[in-house]
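S.K.: predicted model follows, preceded by the sequence.
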Amino acid sequence: MRAISSTSFAVFGAGLVAISYGLARFAFGLFVPPIRDELSLSTSAIGLIGALPLISFVLATLAAPAVANRLGARLAAVLSGIFGVVGLVLISQADSAFTLGSGVFACGICTGLMMPALTTGMQAMVKRSLHARVSSVMNAGTSVGIIVAVPTVLLMADAWRLAYLSFTVLAAAGVVATWFFLPSVSPVVPANAAPPPPLCELPWSRLSRLTLFAFLMGFVSSAYWIFAPDLVITLGGLPPSTTGWLWFAVGLAGLGGAFVADLADRNNPPITQSLMLMMLSASLLLLAASPSHPLLAIFSALIFGLAYMSLTGLYLMTGIRLLPGRLSIGPVLPFLAVSLGQATGSPTIGALINAFDYAVTFSIIAVLGIVIALLSPLFPGHIHQEADDAPEEETGLQAAFDHQLQNEDGEPLEDLEETSEAATDGTSDRR
């Protein structure tokens, strides 16, 4: 394994997230029309298949902390990549609903395993004071994947099998790169480091509030992710190709989430969450008010992309900071909550659309987003980390990691206590 800098690790992690989230998971929805036509699938079959990656994502996310801690960052990420390769190959060769469903199910497992594996590697390779920034950059990799997928859809809509084979090649390259750039060991902890705080001492109040806000944001955002394309085509009368440009705008603006989330964490997380939820609601209202104007629709997608990626990045780094020493679990709670919120929101919003119409439903969900934004003072504020105030502990942790790299041939580590200063994983809240 080659040691890489924090910046390189962030960029590399963003690339893996782009493959696992952008290509293996979100790209499927863009290819549904040609896949449905070629395989002669019914709407109900497509709906069932579309739910499979969410189910496998939730199952994989629940198992991911144990997998990452047991196998270590490298093997866990490689396992994730292998599921992605298998899933993409199955989709590219699908000749029935069963084969297609198996492929998207495997891609969901890939997505669920990837981020916990990366955060486990981040604990070993990146200074703790940089964890929040690195995690937000990696999270923005989803936007990169969407940006790559959309032109592929526009140029290769009638050649979706070839498109998925190209995605498979990228996923395979990611597996190879993972083997060389991620550590093969579990998180490096000096011998005299304090253990993670017991479960009874975790900040459950803050964790509960974080999970609730992530769930509600997922509920509100599902209106755009699932029904925005139908809105602009059905209500606005725009051509189907417009939906591709909508997702391209979402991905492009989502890159800003890598920076906005970091600013939010350093300044005022509750106020920033409130602002981004307001922007999320504004994107819904703008799309519902002017679905027939392509420029306004794309502008709403830009607003949505920036708000959504900023919020998921903020939730990710908050979960990591609330669970120091448990970085394989930190991203699980908010990501799982967002997914469950989207799973709950999709059928609920669909029922509202059937009962009313697109414009009324989007307005109702936008109002809900505004109400949630007004409750943002309850969101966890600044989270103080002792290591940020004690750089010598960071140096000791890096020294311990460097020492362990020299013993990856399996020889027992010696004099580890002399190599590293004590690094505590405890945190204290300023509030």
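M.R.: Structure received.

S.K.: alpha carbons only for contacts and neighbour counts from here, please
M.R.: OK.

S.K.: assign Pro324 to helix, strand or coil.
M.R.: Following DSSP: H, G, I helix; E, B strand; the rest coil, Pro324 is assigned to coil.

S.K.: for the residue nearest the centre of the chain, what are its contacts?
M.R.: Against the mean C-alpha coordinate of the chain, by C-alpha atoms, centre = their mean, the closest residue is Asn139 at 5.3 Å. Contacts for Asn139 (C-alpha atoms under 8 Å, 6 or more residues apart in numbering) come out as Ala14, Val17, Ala258, Met309, Thr312, Gly313.

S.K.: ranking those by neighbours, who comes first?
M.R.: Neighbour counts for the contacts of Asn139 (other C-alpha atoms under 10 Å) peak at Gly313, which has 31 neighbours.

S.K.: just give the nearest non-adjacent residue to it, would you?
M.R.: Spatial nearest neighbour of Gly313, excluding adjacent residues (C-alpha to C-alpha, 6 or more residues apart in numbering): Ser136 at 4.9 Å.

S.K.: looking at it, that neighbour is touching Asp265, isn't it?
M.R.: No - using C-alpha atoms under 8 Å, Ser136 is not in contact with Asp265, being 10.2 Å away.

S.K.: joint contacts of these two?
M.R.: With C-alpha under 8 Å, 6+ apart as the test, Ser136 and Asp265 both reach Leu314, Met317.

S.K.: which of those two has more neighbours?
M.R.: Applying other C-alpha under 10 Å to Ser136 and Asp265 shows that Ser136 carries more neighbours, namely 28 against 22.

S.K.: okay, and the more buried one sits in which element?
M.R.: Using DSSP states H and E, Ser136 sits in helix 131-139.

S.K.: next, the one to line up against it:
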Amino acid sequence: MKFSTLVLPGVAMIAATYGLARFSFGLLLPGISESLDMSESVSGVISSLFYLAYCFTIILSTVITTREGPRRMVTAAGLSALAGMLLMSMAPHAWVLALGVLLAGGSTGLVSPPYGAAISLWIKEERQGKANTWINSGTSLGIVLSGVGAMLLLENWRLTYGIYAVLTLLVVIWNFRAMPRRRSGSKVRMEKGSLSIQGVKGAIPLIIASLFLGISTAAYWAFSRSFIDVAGNYSDWQLSGFWVTIGLFGVLGGFSGFLIEKRGLSFTYKVGSLSVAIAPILLAAASGSWLLSYVSAGIFGGAYIFLTGVLLVWGIRVFLTNASLGIGIPFLLLAVGQVVGSVLAGWFIEELGYATTFILYGLVGMMAVVMGPKKFAG
């Protein structure tokens, strides 16, 4: 099928699920917390539900996609994001908000496996890498869109989520019409391989590094916007601009594949993990300066998307006989780390304050630097 026919709606779906339904929460959290009278620890627990839902739904989606093809799961992902954002927009208290967060977070796990399958089914092999890169860029697009939306809507978070829900409905319809129906008799076949990591060289470092990176990035996603709000005298557009900067620089994360080819996987991992560790420390040191805060946001946005590409390549190289497992394990452990990191971040902020918490999370990122892959060829 035509490249753009699948890729463009895919970019829009990733933008809706990852950018609007999941990562925009950190931008809108200060207003939500104030409206619903939530403490930092409660906010941290609710933020962790995004990643907890992801852990379950990515497994469910992989199983169903393997049996039935990608079209149904892509539609389910969009509807889950839609329902989650509608619930969040109308939430009268934290419990309803939490349910909306579960549905919105679950959409990201639902959408990842079917798009991988769709690309392998309907895009020519020599263009599949490009298709994956473009679709993955939807995360950054969604983050930018959420920041611009906050500027225009003056942080009316209920109205914001309502508008995001309408946009997501349009994206669901677009994807439903664009995604081919599975032809009679055809099946999506994925390499089953062994589900055991025992004896797989390099699996343990991959798991530990993914977990630590998940923990180290959780505070930034959930509380960086709240941090600069209380630390400096920022206007509404400067606060939203901080989030837009994360998204814009996230586009640069696509260069991870290029750097891996030029300098190798080990070097590229160290660059990415060191950058993602520096970002929260810089924010802690200069949160009152909008310029340095924006520098921190740019470093974090670029490094996070950069690292997801590195983990994908690392996982596939470790699990040579089972690419599905190679992709699933690092992203699952990244999400598990973010569950733990989000819960702890809210508690640490209440006990130690924002600056100390962000320095601690930066130090966890520094620990992840030394847990990277050994030298691989290329």
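M.R.: Good, I have the coordinates. As the structure is a computational prediction, the values presented were derived from the model and not from experiment.

S.K.: TM-score them against each other, please.
M.R.: The TM-score (TM-score structural alignment, normalised by the length of structure 2) is 0.86; 376 aligned residues with a C-alpha RMSD of 3.2 Å.

S.K.: quick one on the thing from earlier: how near is the counterpart of the residue nearest to the centre of structure 1 in structure 2 to Pro330 of structure 2?
M.R.: In structure 2, Asn139 of structure 1 lines up with Asn136, judged by TM-score structural alignment. As defined by C-alpha to C-alpha, to the nearest Å, Asn136 of structure 2 lies at a distance of 16 Å from Pro330 of structure 2.

S.K.: got the contact list for the residue nearest to Gly313 of structure 1?
M.R.: Counted by C-alpha under 8 Å, 6+ apart, Ser136 of structure 1 has contacts Gly257, Ala258, Phe259, Ala261, Asp262, Gly313, Leu314, Leu316, Met317.

S.K.: which non-adjacent residue is nearest the first one?
M.R.: For Gly257 of structure 1, ignoring the flanking residues on the chain, the nearest one in space by C-alpha to C-alpha, 6+ apart is Ser310 at 4.0 Å.

S.K.: one more: the last one?
M.R.: The shortest distance from Met317 of structure 1 to any residue other than its chain neighbours is 5.0 Å, reached at Ala132 (C-alpha to C-alpha, 6+ apart).

S.K.: what's the spacing between the one you found and Ile383 of structure 1?
M.R.: Ala132 of structure 1 is 11 Å from Ile383 of structure 1, where distance means C-alpha to C-alpha.

S.K.: wait, isn't the residue nearest to Met317 of structure 1 in contact with Tyr315?
M.R.: No - the criterion here is C-alpha under 8 Å, and Ala132 of structure 1 misses it with Tyr315 at 10.4 Å.

S.K.: the more surrounded of these two?
M.R.: Between Ala132 of structure 1 and Tyr315, Tyr315 has the larger neighbour count (other C-alpha under 10 Å), namely 29 against 21.

S.K.: what's the average distance of the longest helix along structure 1 to structure 2?
M.R.: Longest helix of structure 1, by residue count under DSSP state H: helix 43-92. Here the mean offset of helix 43-92 of structure 1 against structure 2 after fitting is 2.0 Å, by mean C-alpha distance after the TM-score superposition for structure 1.

S.K.: give the next helix or strand downstream of that helix.
M.R.: Going down the chain from helix 43-92 of structure 1, the next helix or strand is helix 97-125, by DSSP H and E.

S.K.: helices or strands next to that following helix in the packing?
M.R.: Contacts defined by 3 or more C-alpha pairs under 8 Å, 6 or more residues apart in numbering; DSSP states H and E place helix 97-125 of structure 1 against helix 6-17, helix 43-92, helix 131-139, helix 391-405.

S.K.: the third one vs structure 2, mean deviation?
M.R.: Mean deviation of helix 131-139 of structure 1 from its aligned counterpart in structure 2 after superposition (mean C-alpha distance after the TM-score superposition for structure 1): 3.1 Å.

S.K.: beyond that helix, next helix or strand please.
M.R.: Using DSSP H and E, the next helix or strand after helix 131-139 of structure 1 towards the C-terminus is helix 141-156.

S.K.: mind checking which helix or strand the aligned partner of Gln338 of structure 2 in structure 1 is in?
M.R.: Using TM-score structural alignment, the partner of Gln338 of structure 2 in structure 1 is Gln342. Assigned by DSSP H and E, Gln342 of structure 1 falls within helix 332-355.

S.K.: report the buried residues of that helix.
M.R.: Residues 332-346, 349-350, 352-353 are the ones in helix 332-355 of structure 1 that count as buried (16 or more other C-alpha atoms under 10 Å).

S.K.: now check Ile55 of structure 1 against structure 2: what is it aligned to?
M.R.: In structure 2, Ile55 of structure 1 lands on Leu52 (TM-score structural alignment).

S.K.: from Gly301 of structure 2, how far off is its match?
M.R.: As judged by C-alpha to C-alpha, Leu52 of structure 2 and Gly301 of structure 2 stand 22 Å apart.

S.K.: more neighbours: which of these two?
M.R.: Gly301 (28 against 22).

S.K.: please identify the helix or strand for that one.
M.R.: Element membership for Gly301 of structure 2 (DSSP H and E) is helix 290-318.

S.K.: what mean distance separates that helix from the matching residues in structure 1?
M.R.: Following the fit onto structure 1, the mean deviation recorded for helix 290-318 of structure 2 is 1.8 Å by mean C-alpha distance after the TM-score superposition for structure 1.
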